[in-house]
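Visitor: Sequence and predicted structure are below.
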Amino acid sequence: MKAFVFPGQGAQFVGMGKDMYDSNPEAKAMFEKANETLGFRITDLMFEGTDEDLKQTKVTQPAIFLHSTILAKVMGDKFAPEMVAGHSLGEFSALVAAGALSFEDGLKLVSKRAMAMQKACELEPSTMAAIIGLDDEKVEEVCNKIDEIVVPANYNTVGQLVISGSVAGIDQAIEQLKELGAKRAMKLPVGGAFHSPLMEPARVELEKAINETNIENPVCPVYQNVTAAGERDPKEIKENLKKQLTAPVKWTQTVKNMIADGASSFTEVGPGKALQGMVKKVDRKMPVESATAE
């Protein structure tokens, strides 16, 4: 079975999507629709902006979403998914590509999500850290013992877990995890504690928008971050989407479940190759590739 996966924040680069805009009339129309929907020319920032422009959450998230969903569209017959999943923000791209969300509704939700997350980040200084070379259970144990908000946020792949929480909590966790033998324990250059209880204000704001959005039956199962299970029921998809901002991204479990359910290859749709690397860490022999336009 062909699995298609969609990247999250961090995969952006200046010039992303310009080749599709220039060479494909359908892609150009979708980008222009996005400019209109967002109320600013995001294409200018994507194609000719600076790294700093693209790092702003309100730009990063819609930019990656646009690159992924438009690429899926212009792949034509090459995009024939039997299962899909997206990492964090990428889940919205996966839902649009699988026909559960319209392009415009997906873009509006991603834009609202980015703004809400930005606001939540400004309420309290918070951060995330990547922990490499320790069992998930050890990292979870340390997080539980710290008297601050510190939680597992992204189960990225075997031996790589990202934690999220208050600055003081993350500092304590890094120290303790290094003592336990972590190969690396380092803060990430992010604006806040994504996928942690500190995102609750953003979750509340986004929940309202999700409730008002129509979700259809997808063309194939969508493996969601919150459960790591393939879902087709629009009601369940909606509920899982609402929990996503404060719950961990179960990516390792997602990849394992997709393989157990019959995935025979993984195609990454969007900027970067991060997800391909994560899949390879779970199963070295699994064929992976980057999506290309028709």
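Guide: Now that the structure is in, tell me what you want to look at.
Visitor: C-alpha from now on. contacts and neighbour counts both.
Guide: Will do.
Visitor: so where's the longest helix in this protein?
Guide: helix 103-123 (DSSP state H).
Visitor: residues near the residue lying closest to residue 128 once chain neighbours are set aside, how many?
Guide: In space, and not counting its chain neighbours, residue 128 is closest to residue 164: 4.3 Å by C-alpha to C-alpha, 6 or more residues apart in numbering. Number of residues near residue 164 (other C-alpha atoms under 10 Å) recorded here: 30.
Visitor: Residue 164 in helix, strand or coil?
Guide: Of the three states, residue 164 takes strand under DSSP: H, G, I helix; E, B strand; the rest coil.
Visitor: and if you look at residue 289?
Guide: Quick answer, by three-state DSSP: residue 289 is strand.
Visitor: which residues touch it?
Guide: Applying C-alpha atoms under 8 Å, 6 or more residues apart in numbering to residue 289 gives the contacts 266, 267, 268, 276.
Visitor: Please apply the same query to residue 194.
Guide: Neighbours of residue 194 in contact, by C-alpha under 8 Å, 6+ apart: 117, 127, 128, 153, 164, 245, 246.
Visitor: and it, how far is that from residue 151?
Guide: 10 Å (C-alpha to C-alpha, to the nearest Å).
Visitor: Quick check: neighbours shared by the two?
Guide: Shared contacts of residue 194 and residue 151, counting by C-alpha under 8 Å, 6+ apart, come down to residue 164.
Visitor: hmm, back to that, quick one: contacts for the residue nearest to residue 128?
Guide: 126-129, 150-153, 170, 193-196.
Visitor: go with 7 Å
Guide: The contact partners of residue 164, by C-alpha atoms under 7 Å, 6 or more residues apart in numbering, come to 127, 128, 129, 150, 151, 152, 153, 170, 193, 194, 196.
Visitor: Got another one to weigh against that:
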Amino acid sequence: MNAYIFPGQGAQYQGMGKDLYEKSEKAQELFKKANDILGYSITDIMFEGSAEDLKQTKVTQPAVFLHSVILSKVLGDSFKPDMVAGHSLGEFSALVANGVLSFEDGLKLVYKRAMAMQHACELEPSTMAAVLGLEDEMVEAVCAEVDGTVVAANYNCPGQLVISGEVKAVEEACEKLKEKGARRAMLLPVGGAFHSPLMEPARKELAEAIENATFNKPICPVYQNVSTFAVTDPEEIKKNLVFQLTAPVKWTQSVQNMIKDGATHFTEVGPGKVLQGLVKKIDRSAETASATI
């Protein structure tokens, strides 16, 4: 069975999407529509902007979303997923690709999400850190011991977990994790504590927009970050999407469940190859590829 997977924030690169635009009239039409919806020329930044330009919150998330979704649309009849999943932001791309959200609604929600997350980051100094070489349970236990807010945020693959929370709490957790034998525990250059309780203001802000959007029956199951199991009910998809901002990204568990349910081939749709690498670390026998036109 074919699983299609969609990357999240951090996958952006200079010039992203330009080849799509040049090769496809359909892509040109969708990129122009995106500029109109956003009220600024995101294509100028994607195609010609610097790495620093692409790091702007109002740009990064819509840019990765657009690259993934437009690529899935341009693939046409060759895009035949039996199941889909997306990493954090990538879940919105997955939901447009499998027919749950329209292109327009998906882009509006992603932009709203980006701005809501930015606002939440400004309320309190917070950060994230990558932890390598420890069991998940050990990382969770150390986080629970630390005063302040610090939680497991991204279960990326066995031995690779990201923690998230208040700056002081994350720094203390990193020191304790090194003492426990972590190969690395290092702060990440991010704007705030994504997928932690500190994103509660953003969750509230986004919840209303999600409630007001139209969610359709998907063409295939989506394995969501919050639940990790196959979901096809639009109301359940909506509920999981609301909680995604404050809940951890359970990527390891989602991929394991996709494989358990018959996935043998994973195609990454969007910029970069990060998710293919994670899938291989979760199950070396899985076949992976990048979507190309």
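Guide: That came through fine. Keep in mind it's a predicted model, so treat the numbers as computed, not measured.
Visitor: What value does the TM-score take for this pair?
Guide: Remark: TM-score between the superposed chains equals 0.99 [TM-score structural alignment, normalised by the length of the second structure]; 293 aligned residues with a C-alpha RMSD of 0.5 Å.
Visitor: rewinding a little: would you reformat the contacts of residue 164 of the first structure as TSV and include distance to residue 223 of the first structure and secondary structure?
Guide: Listed next are the contacts of residue 164 of the first structure as TSV, based on distance: C-alpha to C-alpha, whole Å; DSSP: H, G, I helix; E, B strand; the rest coil:
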residue	distance to residue 223 of the first structure	secondary structure
127	27	strand
128	24	strand
129	25	strand
150	26	strand
151	22	strand
152	19	strand
153	17	strand
170	29	helix
193	23	coil
194	20	coil
196	20	coil
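Visitor: Relative to residue 228 of the first structure, which of those is nearest.
Guide: residue 153 (13.7 Å; C-alpha to C-alpha).
Visitor: so how far is residue 96 of the first structure from the closest residue to the closest one other than its chain neighbours?
Guide: Counting by C-alpha to C-alpha, 6+ apart, residue 153 of the first structure lies nearest to residue 248, which is 4.3 Å off, once chain neighbours are set aside. Counting by C-alpha to C-alpha, the gap from residue 248 of the first structure to residue 96 of the first structure is 22 Å.
Visitor: Residue 153 is in contact with residue 143 of the second structure, correct?
Guide: No: taking contacts as C-alpha atoms under 7 Å, residue 143 of the second structure lies outside contact range of residue 153: 10.9 Å.
Visitor: Give the aligned equivalent of residue 119 of the second structure in the first structure.
Guide: Aligned by TM-score structural alignment, residue 119 of the second structure pairs with residue 119 of the first structure.
Visitor: show me what contacts the residue lying closest to that match once chain neighbours are set aside?
Guide: Nearest residue to residue 119 of the first structure, sequence neighbours excluded (C-alpha to C-alpha, 6+ apart): residue 202, at 7.4 Å. Residue 202 of the first structure makes contacts with 116, 117, 120, as judged by C-alpha under 7 Å, 6+ apart.
Visitor: Kindly give a single PyMOL line that selects the buried subset of those.
Guide: To isolate the buried ones among the contacts of residue 202 of the first structure in PyMOL, judged by 16 or more other C-alpha atoms under 10 Å, type:
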select buried, resi 116+117+120
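Visitor: Just give me the closest of the contacts of residue 202 of the first structure to residue 61 of the first structure.
Guide: Among the contacts of residue 202 of the first structure, and counting by C-alpha to C-alpha, the member closest to residue 61 of the first structure is residue 117, at 10.5 Å.
Visitor: Quick check: the gap between the closest one and residue 123 of the first structure.
Guide: 10 Å.
Visitor: same deal with residue 97 of the first structure?
Guide: From residue 97 of the first structure over to residue 123 of the first structure (counting by C-alpha to C-alpha), the distance is 33 Å.
Visitor: out of those two, which sits in the busier spot?
Guide: residue 97 (27 against 12).
Visitor: still on that earlier bit, the residue nearest to residue 153 of the first structure: how many residues sit nearby?
Guide: 23.
Visitor: so what's it up against?
Guide: Contacts of residue 248 of the first structure by C-alpha under 7 Å, 6+ apart are 152, 153, 154, 195, 226.
Visitor: ok, the second one - how many residues close by?
Guide: Applying other C-alpha under 10 Å, we find 24 other residues in the vicinity of residue 153 of the first structure.
Visitor: What ranges does the first structure have for its strands?
Guide: Shown for the first structure, the strands assigned by DSSP state E span residues 2-6, 83-86, 126-132, 150-157, 160-166, 184-187, 222-223, 230-231, 265-268, 288-290.
Visitor: and of those strands, who's closest to residue 19 of the first structure?
Guide: Here strand 288-290 is closest among the strands of the first structure (C-alpha to C-alpha), at 15.3 Å.
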